[in-house]
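A.B. asks: Structure for the following, please:
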Amino acid sequence: MELDGLKNPFMDLEQHGKCQAFYIWIDGSEENVRGKSKTLDFIPTSPSELPEWNYDGSSTNQSTGANSDVYIRPVSIFKDPFRRGDNILVMCETYAPDDNPHPTNYRHECNQLMEKCKDEYPWFGIEQEYTLFELDERTPLGWPVNGFPGPQGPYYCGVGANKVKGRKVVEAHYRACMYAGVKIAGTNAEVMPSQWEYQVGPCEGISMGDHLWVSRYILCRVAEEFNVVVSFDPKPIPGDWNGAGCHTNISTLKMREDGGMTEIIKAIDAMGKKHKEHIEAYDPSKGVDNARRLTGRHETASIDKFNYGVAHRGCSIRIPRQVEKDGKGYFEDRRPSSNCDPYRVTGRIVKTICLGE
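C.D. replies: Here you go, the predicted structure:
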């Protein structure tokens, strides 16, 4: 797992005051990002300064060839850790030719929901799990060909070449996110070998989705440099192996204040009544992907049953032990899948706990 060659000798060439902006959007799969570059004659400081652009939606499963233009509108800016300098990454929303949000654009509705409940100051922290694969996309990185490593146990937060695979990718991703301005909070090796997790947050409102999507782009782009493939599949290896989730930590201002446990329980009760709606929003296939993961085994609750508990990783929702002790704080929804759209997840959560919908 080495870089293809030496440092690109052209990347230190003068740009003569121009800026490269890499526009990023979510494609028709609702779980992958695409992107392309535009040259700007100025250094932007706000997304509102950036021009609207378009792309061929027939090549991303978002339109037909007869009416293929999909428009992309910049919504947030991050520093580009690959080109560096004044160059930027630009998260975008997608719009149809009739100027309405594209059906795969869940950010638009999420932003409206966040605006409605902004006085409650909803905070989110998402734990993104993923698995590194060889280029064949069948063999997890470092696993024996046509075989399996030893059973789960020594890999979680492990150290040593016999326990951990892909740390160079992980460390590069961590540093690139910090450079970009992504609110990455930490990382660790997960229970299944070659599986990792990183945390993003706390982020308020709509920014959670922006930061998580850009962190995913950066991860996949870093992995390119090492000829490694990133999988966000919620159950990448069938059998007695842990799946991959996107555990979502949630709080409002009232939950974070003294006596907040009452608000936490109230929110959890409301989410229990909307379990089906949440499951449908928590993966791109409306629960089909998550059904492979939420089996009641491997630190998950059953997809068909809603429950919660303190410090219980086999529940739909976990209340941390420290939160119970303090009587305030946050709670963790363990149901979202690793390939979820964070705009759909956070939007569905505030719709339930803040807006009563």
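
A.B. asks: use CA for all of it now, contacts and neighbours both
C.D. replies: Will do.

A.B. asks: Strands of the stretch 101-250 of the chain, residue ranges please.
C.D. replies: Ranges of strands within the stretch 101-250 of the chain are 123-133, 184-189, 195-204, 229-231, 246-251, based on DSSP state E, counting those that start in this stretch.

A.B. asks: and of the ones you listed, who's closest to residue 99?
C.D. replies: In terms of Cα to Cα, the element of these nearest to residue 99 is strand 195-204, at 27.5 Å.

A.B. asks: ok, the residue nearest to residue 340 when sequence neighbours are not counted - contacts?
C.D. replies: Leaving aside its sequence neighbours, residue 340 sits nearest to residue 283 (Cα to Cα, 6 or more residues apart in numbering; 4.4 Å). Going by Cα atoms under 8 Å, 6 or more residues apart in numbering, residue 283 touches 289-290, 336-341.

A.B. asks: What separation is there between residue 283 and residue 160?
C.D. replies: 34 Å (Cα to Cα, to the nearest Å).

A.B. asks: And this one, please, so the two structures can be compared:
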Amino acid sequence: MSLLSDLVNMNLSDSTDKIIAEYIWVGGSGMDMRSKARTLSGPVSDPHKLPKWNYDGSSTGQAPGEDSEVILYPQAIFRDPFRRGNNILVVCDTYTPQGDPIPTNKRYNAAKIFSHPAVVKEEPWYGLEQEYTLLQKDVHWPLGWPIGGFPGPQGPYYCGVGVDKSFGRDIVDAHYKACLYAGVNISGINGEVMPGQWEFQVGPSVGISAGDELWIARYILERITEVAGVVLSFDPKPIPGDWNGAGAHTNYSTKSMRNEGGLKVIKEAIGKLQLRHKEHISAYGEGNERRLTGRHETADINTFTWGVANRGASIRVGRDTEKAGKGYFEDRRPASNMDPYVVTSMIAETTILWKPT
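C.D. replies: Predicted coordinates for the structure are as follows:
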């Protein structure tokens, strides 16, 4: 095993200028991540200088067998924390050979919204709070839970410390450092309310980069749990009953919200979000109705509410924002399995571009 470890950790830059680029994309389910590697002649820092590539879309649920080729367009580059050296991870989106985005390519429409002059002018910032659950591999039961049984009730686990309160911290810390190494703007981690559940935060990130960074952070976490022999779940309600679900709270601000008088702009934006509540809920993740029950720090899925410092509301405005009269707000509705390209661009489109009739 020491020889295998030595080979895995070998620094290629000692012997060759060639690098390994891991091309990463979102598969047919909208949550499965796929990747494959290729050799490049030397380091690359601009994704648009990377070659396009292709894959068999019939094997990922994204193309029919008789016309299976899907083209990968490189869009963002991150350092590879697994191979290290000059090797890279490449976030890609997906197109037909004719150059049309395939239906599961959610980045394409998001990029159009974020490149709109009115949106560019407002410099939308995002802070994404990704909750997830770690499961024991063979039984798909949360890490630290007795097999076939339940731990003590919620209370001591949130940000908890100790062998009977915190489960999987080594995985979480490894992910934190790997993301920092990769160049992901990861801003923190914490243990969540349900034991075996954790959260990491990405941001503040501007526009389309928020989606790129969250997807690559998910990929890195999936790879680390693969090594650890633990199953990663983004199910919004992995355990029924009196247990917290998993969300992806989305913090958001525009330049107008961050400037003097921004609280008025925030309230206007919240009014727009209320008018389009159903449209947003339909795009905020599968199975979200199991999570948004009005309990466990959620608002009921059918009711739009907002409040200052209210974690049981659809939209929460922080005390600091209220006091300063400017700042940001938090959309607490997105589920843990949401597509960040969809959610971030939809919030920008509704609050900046959409004009209620």
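
A.B. asks: quick one on the thing from earlier: out of the contacts of residue 283 of structure 1, grab the one that's most surrounded.
C.D. replies: When neighbours are taken as other Cα atoms under 10 Å, the top entry among the contacts of residue 283 of structure 1 is residue 337 (32 neighbours).

A.B. asks: how near is that one to residue 260 of structure 1?
C.D. replies: From residue 337 of structure 1 to residue 260 of structure 1 the distance is 27 Å (Cα to Cα).

A.B. asks: same question, residue 53 of structure 1
C.D. replies: 45 Å.

A.B. asks: Likewise for residue 10 of structure 1?
C.D. replies: 55 Å.

A.B. asks: Comparing these two, which residue is more hemmed in?
C.D. replies: Between residue 10 of structure 1 and residue 260, counted using other Cα under 10 Å, the more crowded position is residue 260 (21 against 7).

A.B. asks: Counterpart of the more buried one over in structure 2?
C.D. replies: Using TM-score structural alignment as the criterion, residue 260 of structure 1 maps onto residue 262 of structure 2.

A.B. asks: which residues touch its match?
C.D. replies: Contacts of residue 262 of structure 2 (Cα under 8 Å, 6+ apart): 256, 325-327.

A.B. asks: Among those, which are located in helices?
C.D. replies: Mapping the contacts of residue 262 of structure 2 onto helices (DSSP state H) picks out residue 256.

A.B. asks: Which of the contacts of residue 262 of structure 2 has the largest number of neighbours?
C.D. replies: residue 327 (25 neighbours).

A.B. asks: Relative to residue 256 of structure 2, how far out is that one?
C.D. replies: Taken as Cα to Cα, the span from residue 327 of structure 2 to residue 256 of structure 2 is 9 Å.

A.B. asks: repeat for residue 35 of structure 2
C.D. replies: According to Cα to Cα, residue 35 of structure 2 stands 39 Å off from residue 256 of structure 2.

A.B. asks: repeat for residue 233 of structure 2
C.D. replies: 37 Å.

A.B. asks: now do residue 113 of structure 2
C.D. replies: From residue 113 of structure 2 to residue 256 of structure 2 the distance is 18 Å (Cα to Cα).

A.B. asks: Same question for residue 87 of structure 2.
C.D. replies: In terms of Cα to Cα, residue 87 of structure 2 sits 39 Å off from residue 256 of structure 2.

A.B. asks: Need the residue closest to the centroid of structure 2.
C.D. replies: The residue lying closest to the centre of structure 2 (Cα atoms, centre = their mean) is residue 214, at 3.5 Å.

A.B. asks: Tell me who's in contact with that one.
C.D. replies: Shown in contact with residue 214 of structure 2 (Cα under 8 Å, 6+ apart): 128, 202, 340.

A.B. asks: where's stretch 304-323 of structure 2 relative to the chain centroid, distance-wise?
C.D. replies: Centroid separation for stretch 304-323 of structure 2 versus its chain: 22 Å, with Cα atoms, centre = their mean, to the nearest Å.

A.B. asks: Which residue range of structure 1 does that stretch align onto?
C.D. replies: The aligned range for stretch 304-323 of structure 2 in structure 1 is 306-325, by TM-score structural alignment.

A.B. asks: which residues touch the matching stretch?
C.D. replies: 261, 268, 272, 275, 296-302, 305, 329-335.
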